[in-house]
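Trainee: Test case, fold it:
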Amino acid sequence: MSKIPPPTVPEKDPDRFLRCQDALHIEFQDLVERAVQAGWKPEEVLVSLIELADNQALMMEANAEVEAALNILKRRGFRF
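Mentor: The predicted structure is shown next:
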C-alpha cells in the first residue's frame, strides 16, 4: 500500500478538492482492482464505494450535529 500524499495547498485553495482526488486516485484504483480480483463486479464495487462514502458523510454530519447540541447544553450548565 502506498502512502497518500498530504495536501500541498491551503484549505481555501479552489483546487484543493481536485488535489485531494489526485492524491487518492492510486489508492482508489487499487481498492477497486483488488475487489474485482476478489470476484466482485466493477459496477458492484463502484456502487458500494459510493454508498459507503454517502454513509460516511451522513455519519460525519450527524456527529457534528450531536456535538453542537452537546455544546449548547454544556453552555447552559448541563453536566454529563
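Trainee: Only C-alpha atoms from now on, for both contacts and neighbour counts.
Mentor: OK.
Trainee: quick one, longest helix in the chain?
Mentor: Determined from DSSP state H, the single longest helix within the chain is helix 42-75.
Trainee: elements contacting that helix?
Mentor: helix 16-37 (3 or more C-alpha pairs under 8 Å, 6 or more residues apart in numbering; DSSP states H and E).
Trainee: this one as well, want them side by side:
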Amino acid sequence: MDEIYPPDVPNDEPDRFLRCQDALHLEFVALVDRAVAAGWRTDEVLTTIIELADNHALMLTANADLEAALSILKKRP
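Mentor: Coordinates of the predicted model:
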C-alpha cells in the first residue's frame, strides 16, 4: 500500500478538503478492492464504509461532549 501523504497547505486553504480526498483515494480504493476480493459486494463495502464513517463521527462528537461535561464537573467545588 502507498503511504498517505500529509497536508501541504494551511488549515484555511479552500482546497484542503480536495487535497485530503486525493491523499486518501489510493488507500480507499485498495480497501474496497481487498474487501471485494474477499467476497463482499461493492455496494455492501461502500455502504459499510459510509456507516463506519458516520459512527466514527458520532463517537468523536460524543467523546468531545463527554469531555466538556466532565471538565465542567471537575471545576465545581
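Trainee: Can you calculate the TM-score here?
Mentor: Put the two chains on top of each other and the TM-score (TM-score structural alignment, normalised by the length of structure 2) is 0.95; 77 aligned residues with a C-alpha RMSD of 0.8 Å.
Trainee: picking that back up, what comes up buried for the longest helix of structure 1?
Mentor: Using 16 or more other C-alpha atoms under 10 Å as the test for burial, helix 42-75 of structure 1 gives residue 45.
Trainee: Specify, as a residue range, where that helix falls in structure 2.
Mentor: Alignment of helix 42-75 of structure 1 against structure 2: residues 42-75, by TM-score structural alignment.
Trainee: Can you state the mean residue-to-residue distance of the matching stretch versus structure 1?
Mentor: On superposition with structure 1, the mean distance recorded for stretch 42-75 of structure 2 (mean C-alpha distance after the TM-score superposition for structure 1) is 0.5 Å.
Trainee: average gap between stretch 26-37 of structure 2 and structure 1?
Mentor: With mean C-alpha distance after the TM-score superposition for structure 1, stretch 26-37 of structure 2 departs from structure 1 by a mean of 0.3 Å once superposed.
Trainee: contacting residues around that stretch?
Mentor: Outside stretch 26-37 of structure 2, the residues within contact range by C-alpha atoms under 8 Å, 6 or more residues apart in numbering are 1-2, 4, 42, 45-46.
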